[in-house]
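Q: Have a look at this fold, sequence not included:
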């Protein structure tokens, strides 16, 4: 079961509010905005013959919502309903927002969403209650489901548990049974998520591009005692060398730190198998968080050397670096040796 994400973007500058824009999921649900005095109202129009649940996830600049976000509600067939009111915080300052929303049939059950990343859906079917994890992002996440109360419910596996949820997808977390169907049942739960595929091994087929295009530079294997850096590889490069993505993926984040030589940066890129590459010791970053990169895309520049570490998420939630193989100029794929030139 997949969700159907759509996005509408509206902007407000000065005292003027952007004219209403409409975004629709086929002939199911439409979401649009209406102007007001220093406010924008978000409306949901339900077009099908069955109720629809809509999750609204606006990102706001100088605006505040009248409801907790993300906001999830059920909309009856053939209705047009005001869902949110966004009010200006500070007069005469720029206002902007981006609105992303998801739709799914209401019969799928109750839903809890903690942020813009993940939701848990509870669906009752006959004498069962099924709990699903939803990933609302373009990244691989791992989601933990932890019940705090199960009354007249029996799970088919040990709890709490972790499940890997692919990008923009929904997976079954746990199936529970109602042992006494004629009696009431009840449940409460919490959940949390991490970027990455917990407990998954690094793909044996993965091969990496050298992260720079400067020839005749020696390699130095990492000597760190830290598990997340132990298999890191260093390349010496001339000042200003361009650093490129050794493998395509999505930018999870960038980090800035201060050293004696000045500011240094790192970039973390998640791959399709949930592993992540960390590129360290850059002096400039040219990519944005959440951007999608192809292999070879320019990440930034390095002044002296660059370090590449590929990590996986272990069951204890720690990160561990893994050995990796590279594409060689002769067409082969193999690991690097300390001190050699590639």
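A: Here it is on my side, so go on. From a predicted model like this one, the values you see are computed outputs, not experimental measurements. Residues are numbered from 1 along each chain as shown.

Q: switch to C-alpha atoms for all contacts and neighbour counts from now on
A: OK.

Q: Just give the number of residues close to the nearest residue to residue 45 once chain neighbours are set aside.
A: Nearest residue to residue 45 in three dimensions, chain neighbours excluded: residue 80, at 4.2 Å (CA to CA, 6 or more residues apart in numbering). Counted by other CA atoms under 10 Å, the residues lying close to residue 80 total 16.

Q: repeat for the one 5 residues further on
A: Neighbours of residue 85 under the rule other CA under 10 Å: 18.

Q: try it against this one:
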């Protein structure tokens, strides 16, 4: 299904932010949620696979956490409530950090809003930003893909010097058809809110492929923790990180199931793996680990070249969330991006 059938609503200042920051010539950030809220919210609760949990399911699974959201009059208890009060809520800290660092409010966009308002990834939208973050938390079953006009607009955006496009899929759990293989994955990551299959990142995959970088988000891997309970240190390729994206960044987060960012062999030399993250050594087995891997690709960088003046990065969608630990280093990473010269 073409993404042309789905629409986007531009939401400025979607969350309450401090008003004391003054406008300055700082970078302008666009946070683009590449889901169809209509399709995500209307998923049947009788189907376990490829949907987000309802808010009441989350509350039941991790009780007594989230009891602040127990009032059904104030907080919608279905999938809509989970998207609004959990996922979007968890991005507020990132939005605040960018506002304070740049003086510019983050523009938040949903590919299709709950109300059905529309606008694609087009020149109008992209011209308002220097850094575009595509948060691809769309389930593959919703068939969200970019069309030719969107790809052309993104290419024009990347022709501006100093721009950055950061494409952010999430996990791909349960790709094998066999139940036994899916049970192995579940035992490895241990999150009972993710059933036999949850495949995310359709817009990320289609956009990257159209740009000539068919990177894929694979698996849902359990990350290792440090002795203090925080995320284990990243394996950062500092010699490759010439722009300094990860200067002072020691960790990402401890989300229960993170993707390996698979790079096709044909792209070797064109894609730099800036960071790898250690897999939990005591977690139940996973086929990726059994093939000899003890860490996964956590951040990729495609440097500017003769056809593209802007930076292209790939990382997990939860890097912009405050819910999974590692906030000291995440704040530093966000500020590094904010301090890049405006295009």
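A: Happy to help now that I have it. Worth saying up front: this structure is predicted, and the values here are computed from it rather than measured.

Q: Let me see the TM-score of these two.
A: Comparing the two superposed chains by TM-score structural alignment, normalised by the length of the first structure, the resulting TM-score equals 0.24, with 140 aligned residues with a CA RMSD of 6.7 Å.

Q: circling back: pretty sure the residue nearest to residue 45 of the first structure contacts residue 44?
A: Yes: in this structure, residue 80 of the first structure is within contact of residue 44 by CA atoms under 8 Å, at 5.6 Å.

Q: Now residue 87 of the first structure: which helix or strand?
A: Secondary-structure assignment from DSSP states H and E places residue 87 of the first structure in strand 80-88.

Q: helix or strand right after that strand?
A: Toward the C-terminus, strand 80-88 of the first structure is succeeded by strand 95-105 as the next helix or strand (DSSP H and E).

Q: tell me what that next one is packed against?
A: With contacts defined as 3 or more CA pairs under 8 Å, 6 or more residues apart in numbering; DSSP states H and E, strand 95-105 of the first structure has these neighbours: strand 6-13, strand 52-61, strand 63-65.

Q: Can you say which of those is nearest to residue 155 of the first structure?
A: Comparing those by their distance to residue 155 of the first structure (CA to CA), the top pick is strand 52-61, with 26.3 Å.

Q: now the angle between strand 95-105 and the closest one, please.
A: Strand 52-61 of the first structure runs at 160 degrees relative to strand 95-105, counting by axes from the mean of the first three to the mean of the last three CA atoms, to 10 degrees.

Q: Give me the angle between strand 52-61 of the first structure and strand 6-13.
A: Taking the same axes, to 10 degrees, strand 52-61 of the first structure and strand 6-13 form an angle of 40 degrees between their directions.

Q: Show me what strand 52-61 of the first structure is packed against.
A: Under the contact criterion of 3+ CA pairs under 8 Å, 6+ apart, strand 52-61 of the first structure touches strand 71-75, strand 95-105.

Q: Residues contacting the shortest one, please?
A: If I follow you right, that is strand 71-75 of the first structure. Taking contacts as CA atoms under 8 Å, 6 or more residues apart in numbering, the residues outside strand 71-75 of the first structure that touch it are 44-46, 51-57, 81, 106, 111, 113.

Q: Nearest to residue 132 of the first structure, out of those: which one, please.
A: Among the contacts of strand 71-75 of the first structure, residue 111 lies closest to residue 132 of the first structure (CA to CA), at 9.3 Å.

Q: from the helices and strands packed on strand 95-105 of the first structure, which stretch is densest packed?
A: Neighbour counts (mean count of other CA atoms under 10 Å) averaged over each of these peak at strand 52-61, with a mean of 20.
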